[in-house]
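Enquirer: okay, predicted coordinates and the sequence, questions at the end:
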Amino acid sequence: MDFQERLQKAIHRGLAKGVEQSEQAKAKRLSKEEIRSLYTKYRLDLSEHIEACMKHLPDHFPGFVLERLYGELGWGAAVRRDDSLIGSDGRRSNVYSRLEVAVKSITEHDVLDLQAKGTIRNRELFRRHHFQAIAEVDLAKFREMVDVWIVEFAELYAAATD
């Protein structure tokens, strides 16, 4: 077999392999219905986990009120607290603290997007995002992020209210 024949065979093998890989990629791609179904499943699981974790904050920090989030804000929960402080000069000021953790609405990019925002005494201390393509979601990692962010907020709040 001369060089030209080997070259032709290699090209044909390469083309066949390319077609095969393309077909495998198409088979792996999820349909829109499958993506929506997975998103709904993940959103429900995570929003329940968020609420289950957040409901403990008012037990440790009296005055916080738990609220469920749904709709345009995303799906999850928030805790908030409003305080009145009297300064050394006798003037009163109002401060608020809030932690919001939510799964944002699905986008055209088919991404599961978890977001958190923590504010303590009128100061935003953190804003976190964790996202991943729905077809590749590691739900355990998302649940871990929820836990980490809530614990982080509790630590920051405890330090700020010494």
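Expert: Right, received. Where do you want to start?
Enquirer: all contacts plus neighbour counts: C-alpha atoms, from now on.
Expert: Will do.
Enquirer: ok, Ala25 to Ile134 distance?
Expert: Distance of Ala25 to Ile134, given as Cα to Cα, to the nearest Å: 16 Å.
Enquirer: and the comparison structure, right after this:
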Amino acid sequence: MDFDHRLKRAIGRGLHAKSSREQEAEQQKLNEEELRNLHSQARIELTEHIDVCLKKLVDHFPGFQYSSVIDVDGWGAKIRRDDLDLSGGRRHQQYSQLQLLISSFNTAHVIELNIKGTVRNKEVINRRHFQQLEDLDTQSFSELIDLWVLEYAEKYAAGT
């Protein structure tokens, strides 16, 4: 094989590699859009499940105020109540709150569930759970939401 023939083959391989990289970049853009759509669908589904769970909790514990949350941190809902404790002749204001959020789309390609719960001025639950979007199982997220809301209900009922 002479040099000219090897040079032409090397140039051909280089052009093929460049073309492959461009195709891969285009495929990556499509995958990014697919992941964004998957995240949006899951966030809507999980936010609706959070709404249902917290509204049921409000039905069992009168005095809580329900509100939807849509902000930079994510979508979800929270419930809150303020109580006045007049024991011992002193006035103490106590608040209880539970907030669950599904995080916004991020470059790590994960979906994240955040929960913060306070019972009578004491933080009783503060957790995060995430999954890669490629491995997303919304059923397990829904079960986790149920579990965490039940745990908060138990702690609130116990008065801790």
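Expert: Here it is on my side, so go on. Just so it is clear, the structure is predicted and the values come from calculations on it, not from any experiment.
Enquirer: the more surrounded of Ala25 and Ile134 of structure 1?
Expert: Ile134 (21 against 11; other Cα atoms under 10 Å).
Enquirer: let me see the contact set for the more buried one.
Expert: Contacts here follow Cα atoms under 8 Å, 6 or more residues apart in numbering; on that basis Ile134 of structure 1 touches Ile35, Leu38, Tyr39, Asp110, Val111, Leu112.
Enquirer: how about the strands in structure 2?
Expert: In structure 2, the strands defined using DSSP state E lie at 65-71, 74-85, 92-103, 110-119, 122-132.
Enquirer: give me the contacts around the last one.
Expert: Okay, so that is strand 122-132 of structure 2. 109-118, 152, 155, 160.
Enquirer: which of those residues lies closest to Leu86 of structure 2?
Expert: Nearest to Leu86 of structure 2 out of the contacts of strand 122-132 of structure 2 is Thr160 (Cα to Cα; 17.8 Å).
Enquirer: I'd say the closest one and Arg120 touch.
Expert: Yes - judged on Cα atoms under 8 Å, Thr160 of structure 2 makes contact with Arg120 at a distance of 7.4 Å.
Enquirer: what count of nearby residues applies to Leu57 of structure 2?
Expert: Neighbours of Leu57 of structure 2 (other Cα under 10 Å): 18.
Enquirer: wait, it sits on Tyr152?
Expert: No - the pair Leu57 of structure 2 and Tyr152 does not pass the contact test of Cα under 8 Å, sitting 9.5 Å apart.
Enquirer: and the residue most central in space within structure 1, what does it touch?
Expert: When structure 1 is reduced to its mean C-alpha position, the nearest residue by Cα atoms, centre = their mean turns out to be Leu114, at 1.2 Å. Leu114 of structure 1 is in contact with Val101, Ala102, Val103, Lys104, His129, His130, Phe131, Phe142, counting by Cα under 8 Å, 6+ apart.
Enquirer: which one (most neighbours) among those residues?
Expert: Neighbour tally across the contacts of Leu114 of structure 1 (other Cα under 10 Å): the maximum, 30 neighbours, falls on Val101.
Enquirer: not counting its neighbours along the chain, what's nearest that one?
Expert: The shortest distance from Val101 of structure 1 to any non-neighbouring residue, by Cα to Cα, 6 or more residues apart in numbering, is to Ala116 (4.3 Å).
Enquirer: ok, that neighbour - contacts?
Expert: Counting by Cα under 8 Å, 6+ apart, Ala116 of structure 1 makes contact with Leu99, Glu100, Val101, Ala102, Phe126, Arg127, Arg128, His129, Trp149.
Enquirer: I'd assumed Val79 was in contact with the second one.
Expert: Yes - the pair Glu100 of structure 1 and Val79 passes the contact test of Cα under 8 Å, sitting 6.7 Å apart.
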